[in-house]
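Student: Below: sequence and its predicted model.
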Amino acid sequence: MITGLDKTTDNVAADVCVRLFAGGLAGITAASATYPLDLVRTRLAAQTRTMYYRGMSHALYTICRDEGMRGLYKGIGATLLGVGPSIAISFSVYETLRSCWQVERPHDSPVLVSLACGSLSGIASSTATFPLDLVRRRMQLEGAGGRAHVYTSGLIGTFRHIVRIEGIRGLYRGILPEYFKVVPSVGIVFMTYETLKMILSRRSTAE
């Protein structure tokens, strides 16, 4: 009996590890493939009165011309470092909260439980990885549209520069709007996932 239980626990742990690894790898692949578009979006959004880039295609062309192909991937190191932990934290916190909630309040709506737990997991994930996201955006804007070259020492150097000039709080500048974005979006993602899973499960059982 105990042996069977141990095997079941091992299988669950192995399944979780596989999902985390697959999710992290998928996130890294997607981030790498779409990163130039993310960089262009950041630069277009940062423009104020002086329109240095006239649009997406012009921005891609100008960045390649002025900064080379590598310019399209400024700050990607911070993104790749943050993708894995972000997925792992979000998934782990969500599963832990949902399991505890179902034990304590088994009659609550699964849809609302997944929405609440997903929102909280998004907060935990964003809090842990926000400094990397901030560093990424600072590096993306480096030298754009005549801006000064401030962060020229890579990922670690950018971290040090921000902490030295702005303090630890500087690494979390702008996190409140991030929470307002993450809480509904991540909650809705998990809620939709659990809802579709229940619907498909019922259909397969009925058939």
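Tutor: Thanks, I have it.
Student: make it CA atoms for all contacts and neighbour counts henceforth
Tutor: Noted.
Student: In contact with the nearest residue to residue 168 once chain neighbours are set aside, which residues are there?
Tutor: Take residue 168 and drop its neighbours on the chain: the residue closest to it by CA to CA, 6 or more residues apart in numbering is residue 162, 7.9 Å away. Neighbouring residues of residue 162 by CA atoms under 8 Å, 6 or more residues apart in numbering: 168, 170, 171.
Student: this is the other structure I want to compare:
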Amino acid sequence: MDAIETSVFFFFFNLSADVPASGVYFASYEWLQRVLTPEGKSRSDLSVKVTLFAGGMAGIFNWMVAIPPDVLKSRLQTAPEGKYPNGIRDVFRELIKHEGVRALYKGAAPVMLRAFPANAACFMGYEVAMKFLNWLAPNL
């Protein structure tokens, strides 16, 4: 593959990995917010702890979906040229054959340790910004 073909391939491969992971990210945050909201209360009544927990877990769920394609992509990018003539399929077959399914999650522990606090803070910032904007421009 030449440089342009490679760039286009990895662009679409990244999209095929990031879109489902992002879907899981936002859906799991919304789901956790709904599940953790006491009956008769609204999401705006949730405590900081609950918001941080939902955001942190959403980050972990996101990475559970995103890590396997990232591992495959990294293996393909760092392999000697010509080692995987059929691309990602060959990487996947070799990885499963020689290292097993768990190899798809190599490096997951440090990613998960970072994911929880980073995404908890991200969603906390989102909720604070939304409260401020709703205060600034109610009924908008």
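Tutor: Structure received. These figures come from a predicted structure and were not determined experimentally.
Student: what residue of the second structure takes the place of the residue nearest to residue 168 of the first structure?
Tutor: Using TM-score structural alignment, the partner of residue 162 of the first structure in the second structure is residue 95.
Student: The helix or strand hosting its match vs the first structure, average distance?
Tutor: Per DSSP states H and E: residue 95 of the second structure is located in helix 88-99. On superposition with the first structure, the mean distance recorded for helix 88-99 of the second structure (mean CA distance after the TM-score superposition for the first structure) is 1.2 Å.
Student: counting contacts, what elements does the longest helix along the first structure pack onto?
Tutor: Taking DSSP state H as the criterion, the first structure has its longest helix at helix 2-46. When contacts are defined as 3 or more CA pairs under 8 Å, 6 or more residues apart in numbering; DSSP states H and E, helix 2-46 of the first structure packs onto helix 56-67, helix 76-104, helix 110-140.
Student: Could you measure from the alignment partner in the first structure of residue 31 of the second structure over to residue 102 of the first structure?
Tutor: The equivalent of residue 31 of the second structure in the first structure is residue 96 (alignment by TM-score structural alignment). Residue 96 of the first structure sits 10 Å away from residue 102 of the first structure, going by CA to CA, to the nearest Å.
Student: can you pick the most crowded of the contacts of residue 162 of the first structure?
Tutor: residue 171 (18 neighbours; other CA atoms under 10 Å).
Student: Check whether residue 31 of the first structure really touches residue 79, as I assumed.
Tutor: Yes - using CA atoms under 8 Å, residue 31 of the first structure is in contact with residue 79, at 7.4 Å.
Student: between the two, which one's more packed in?
Tutor: residue 79 (22 against 17).
Student: I'd guessed the more buried one sits against residue 130; true?
Tutor: No - between residue 79 of the first structure and residue 130 there is no contact under CA under 8 Å: 10.4 Å.
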